[in-house]
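Participant: model this:
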Amino acid sequence: MIPKRFSINVLRQVGRRPTPARIRRSVAECRSLHQSPQTPPQRPSGSDSGRTKYARVAPVGLLVGGGIVASIFAIAQQFEDIEHEKLPASFDSDNRDPSLPRYRLADVRQHDASSPHPWIIYGDKVYDITDWVGAHPGGDVILRAAGGSVEPYWNIFSIHKSDHVREILEQYVIGYIDAADLVDGRPAADAIEDPFKEDPVRDPRLVTHTLKPRNAEPPNEELDRTFKTPNELFYVRNHMWVPVVEEAKADDHALEIELPDGETRRYTLAELKERFPTHKVTAVLQCSGSRRSDMTRQAGKTNGLQWGVGAISNAEWEGVRLADVLADAGLTVSDGTSSTRSGTAVSGKPDTNALHVQFSGLEAYGSSIPLTKAIDPRGDVLLAFGMNGQPLPRDHGFPLRAVVPGTVAARSVKWLNKIVVSDEESHSQWQRRDYKSFGPNEGANPNWDRAVSMQETPVTSAITAVWVGDCIRRGKVPWMSGSKLRGVGDASEKETTKEPVAVQGYAYSGGGRGIARVDISLDGGKTWDQAELVDDCSKPGACLGNKNWTWKRWRYVGQLPSLKGTELTKDAAGTKACTTLVVKATDDSYNSQPESHSGIYNARGNLATAWHRVRVCPDCKSDGKGTVWSTGKTYGCGFAKDEDRSGAVSPAPGSVIADGATRKN
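Facilitator: Now for the predicted structure:
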């Protein structure tokens, strides 16, 4: 019995003049039906214009009631109508899945960015990405590759070179490139323009995770050296290339605002500066993936950039309040005290609790925050054009960006050009999928709609530097005063069983919550002490804003457990005594960090906020007067590589990062 699907394709082709490409497809179709009649080929999504590519030449034998053999014979007869075009030698040796159709490159080129059903090529396969464009993390940027191969772009966008990206793409496969268009099994590569060629030059001290797009963090020794992170060392999180806005034309940069009733208002950057009061806010921005490599190390494989402890920085931002601009644009809402969720408050005005503010950037990134946060007089949400007393650097949003203190940095959209007040969250991938978290059991493909989007960040902390023994006595710790040094003794007076240790780091909590306490353990969590919190906000103007939006730097000086006793474990080689240092923070709402990443594990590796553990293995040598101890090696997230529980080796900061980028330790 002839399958219904094949019969329909036959009827579609009645009266069409055969071509070599169609004949080749017909042979493949017949071969497919003969070999695996129970497995019909996949069809592309979309309208009939996409589906007709599956139509085949109608074999005469079928039309007159003949069988498969007669059909193939009839196909062979049709070669007489062709001007002696030869099938490629590779046609007979095409051993690829016969259930999938073949497409000529000319077919694929018709499905370019202007087509309602865009296709791309990866390897020798063809993919209909119509349904993926809306869910693609880069939005419709993928349409640059439509009608051709995506590989030249993914060779530049190196972040795509991961198994989970290819697994997603395989959901959209519709066929193979015809063997006639393959050279050594692949279609000829097209030359493309590098969209990253105009990216700014970055500080060479940054630890680079991906080059294109650039994602990089400051090295530990620079991360919290100062309270405000220098602009050139502020961590860089880019999803695409940096948009080019000429400095001389920055004041002409336009921001469009759309209200719930559809009314729009347009402001230039010059208007924003002239018409609204300027405000300054000191605030941390932290990527939700900060310390993701720690979760990988402690709990299991995670998808995403394997950040160390440096996907966080602190700066003073200057701009105008978003609330002021929205009010000027004509937004009128309830006072926010309505308990309804209907979308309309008792006053008849839109319910503040039911609305969202969607941000869009020049490079296609989008995100949103609740309107209640946007117009909160104590929320300090800015449309920022300045950073640490200078114009925004290009990597950080020049000429205009949103700064949403106390939330994950994914909501502080850079290169801002549009704001929409809506009854829905942003539809972007970054709002609806990427920046959410799930239970440890839910895997890489959870029900994304079930989880709320991340907004305020939980409390976290990290160790950024460790010194031991003579490294402290010899003044290697930059923040230690003479009074603190008196407590550690000198080389001739020190005990031979214990050694001084100095540790520093940062702590931070979102939502405007301050840090109440930082606890330190020098023996893996058996005993605890409290770190000294650095009072960076004591100077006038240092911490601007209505709430605690900044990080809290901390310092600690103590004594390691006995270096000659049995309290310390040995390193992998069994030659050095090691101990594990642990830090955990508590905010002023008494939220504290979880002990382990296993309980908060999620496949995306978001919000890796468990206790930060580093393993310290001091060096010792004899100086003729006794044993002298020094810092030696420190292992863990943000430090030297060490074995993780998932079986992979975590990279040392910058030692060997993605794309061959390196950093000197």
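Participant: for the rest of this, base every contact and every neighbour count on C-alpha atoms.
Facilitator: OK.
Participant: tell me what the lengthiest helix in the chain is packed against?
Facilitator: Longest helix in the chain by number of residues (criterion: DSSP state H): helix 20-35. Secondary-structure packing of helix 20-35 (3 or more C-alpha pairs under 8 Å, 6 or more residues apart in numbering; DSSP states H and E): helix 68-77.
Participant: could you give the angle of the helix it packs on to helix 20-35?
Facilitator: Angle, helix 68-77 to helix 20-35, by axes from the mean of the first three to the mean of the last three C-alpha atoms, to 10 degrees: 170 degrees.
Participant: before we move on, back to that, now the longest helix of the chain: how far from the chain's centre is it?
Facilitator: Centroid displacement of helix 20-35 relative to its chain, using C-alpha atoms, centre = their mean, to the nearest Å, is 43 Å.
Participant: could you also give me the structure for this second sequence? I'd like to compare it with the first:
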Amino acid sequence: MAAGIIGPLEYSREPPRNPSLRINAKEPFNAEPKRSDLISSYITPVDLFYKRNHGPIPIVTDLDKYRVTIEGLIQNPIQVSMDDIRNLPKHNVTATLQCAGNRRTEMSKRRKVRGVGWDACALGTAIWGGAKLCDVLKLVGLSNNTLTTTSGGRHVEFISVDMCKEENGGPYKASVPLKQATNPAADVLLAYEMNGEVLKRDHGYPLRVIVPGVIAARSVKWLASIKIIEEESQGFFMAKDYKMFPPTVDWDNIVWDTRKPQMDFPVQSAICSLEDVTFTRQRKMTIAGYAVSGGGRGIERVDISVDGGKTWFEASRHQKPGIKYIPDEVTSDKWAWVLFKTVVDVPDRMEIVLKAVDSGANVQPESVDSIWNLRGILNTSWHHVHVFNASQLPRSHI
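Facilitator: All right, here's what the predicted structure looks like:
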């Protein structure tokens, strides 16, 4: 464990949070912003960024004593300080982090699943500042795009100071392939800033991993050590969680070893300007939300239907103001979401349906039934919202 960490960790020492967040669990604290708040800006304000935790928030009181150990299947294990990290070239990477359980509540309405009941806002986009992991690993002799070490290391494991009941009270762990960790183009960071400010405790102070384009469970917070290992991490959240099983698998017949840990996130989108059932007296209505895909794939289209999927039209997409969004171009943030907005006429009643297509021609599945899984992860089915024109309804229905 890195020096300077206070223990035992206690829920009585939690940091303050924005009162507008929707709290899905108090201990450990898990919360997301309101839909309309989420899309209020392209870069998500820190206090509105979703909070995903497995235990009390760690406290580092003496940054001068904080160290991260780099060890494992390498020749020269070392400990690095925050000054060592800050002395490396700094990079800013705009990336969307998304919990694999985003939109779980929709999936649980079909069949019961296990996990935090997230709505559609368990994600956010930030400008992460820090050192590239590939530069950090050069300190122990690993060059760019290394596939394996001389001692047989093929994966990089990140170990947190965060203690989790799922790990039998041990630290949170996750890993990525060594070839990804040492690839400069993968933009894997050891981040110490978020939106130009020092990381907040909720988001991993003083140092966290950012793995763009991958489910956020691999972006380990409160980093204590980096370990070069032969196989993927055997921590709970790699070996026995966050794996995608077919609808036929339940808790009686599950065999965890038959599936690889989930990494890239599929194409995803959601309507955030409206709730699941919305009543209105407006003649026109704005439909707005987000779309994002994993692996650095851009968003090629955002398709909207107001008649339940019978007919479709394309919504405009945007990222940074004043810069045209073109998927997979250098002018676009390849690790980040796009926002969309369109204005439609409001009939007596309408079923708004949303789906996105990424630059790899991957499209969201129509039904949640085909992707249902017992952990309720990766619900990327078409997003539905029902709208009723209140002026056309009996008062008893409003």
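Participant: returning to that earlier point: could you tell me where the longest helix of the first structure falls in the second structure?
Facilitator: Aligning helix 20-35 of the first structure against the second structure (TM-score structural alignment) gives no matching residues.
Participant: please name the nearest non-neighbouring residue to the counterpart of Gln79 of the second structure in the first structure.
Facilitator: Correspondence of Gln79 of the second structure to the first structure, assessed by TM-score structural alignment: Arg266. Leaving out its chain neighbours, the residue that sits closest to Arg266 of the first structure by C-alpha to C-alpha, 6 or more residues apart in numbering is Glu256, at 4.5 Å.
Participant: about what we covered before: check which residues of the longest helix of the first structure are buried.
Facilitator: Across helix 20-35 of the first structure, burial judged by 16 or more other C-alpha atoms under 10 Å covers 20-33.
Participant: Thr44 of the second structure matches what in the first structure?
Facilitator: Going residue by residue (TM-score structural alignment), Thr44 of the second structure aligns to Thr229.
Participant: list the contacts for that match?
Facilitator: Leu223, Ser313, Asn314, Ala315 (C-alpha atoms under 8 Å, 6 or more residues apart in numbering).
Participant: for the match of Gln79 of the second structure, give me its contacts.
Facilitator: Residues near Arg266 of the first structure by C-alpha under 8 Å, 6+ apart: Ala254, Leu255, Glu256, Ile257.
Participant: out of those residues, who's nearest Arg615 of the first structure?
Facilitator: Nearest to Arg615 of the first structure, judged by C-alpha to C-alpha, of the contacts of Arg266 of the first structure is Leu255 at 49.2 Å.
Participant: is that closest one part of a helix or strand, or is it coil?
Facilitator: strand (DSSP: H, G, I helix; E, B strand; the rest coil).
Participant: residue in the second structure matching it?
Facilitator: Aligned partner of Leu255 of the first structure by TM-score structural alignment: Val68.
Participant: list the residues that contact its match.
Facilitator: Counting by C-alpha under 8 Å, 6+ apart, the residues that Val68 of the second structure touches are Ala2, Gln79, Val80, Ser81, Leu223, Ala224, Ser225, Ile226.
Participant: tell me the one of these nearest Arg52 of the second structure?
Facilitator: So of those, ranked by how close each gets to Arg52 of the second structure (C-alpha to C-alpha), first place is Leu223, at 15.6 Å.
Participant: ok, the counterpart of the closest one in the first structure to Glu425 of the first structure distance?
Facilitator: In the first structure, Leu223 of the second structure lines up with Leu416, judged by TM-score structural alignment. With distances taken as C-alpha to C-alpha, to the nearest Å, Leu416 of the first structure is found 17 Å from Glu425 of the first structure.
Participant: what about the two, which has more around it?
Facilitator: Per other C-alpha atoms under 10 Å, whichever of Leu416 of the first structure and Glu425 has more neighbours is Leu416, with 27 against 21.
Participant: if you skip the residues just before and after it, what's nearest to the more buried one?
Facilitator: Gly361 is the one closest to Leu416 of the first structure (C-alpha to C-alpha, 6+ apart), at 4.3 Å.
Participant: tell me how many other residues crowd the residue mapped onto the one you found from the second structure.
Facilitator: Under the alignment by TM-score structural alignment, Gly361 of the first structure pairs with Ser160 in the second structure. Around Ser160 of the second structure there are 27 other residues, counting by other C-alpha under 10 Å.
Participant: list the residues that contact Ser160 of the second structure.
Facilitator: With C-alpha under 8 Å, 6+ apart, Ser160 of the second structure has these contacts: Pro171, Tyr172, Lys173, Val220, Lys221, Trp222, Leu223, Ala224, Ser225.
Participant: which stretch of the second structure lines up against stretch 128-141 of the first structure?
Facilitator: Under TM-score structural alignment, there's no match for stretch 128-141 of the first structure.
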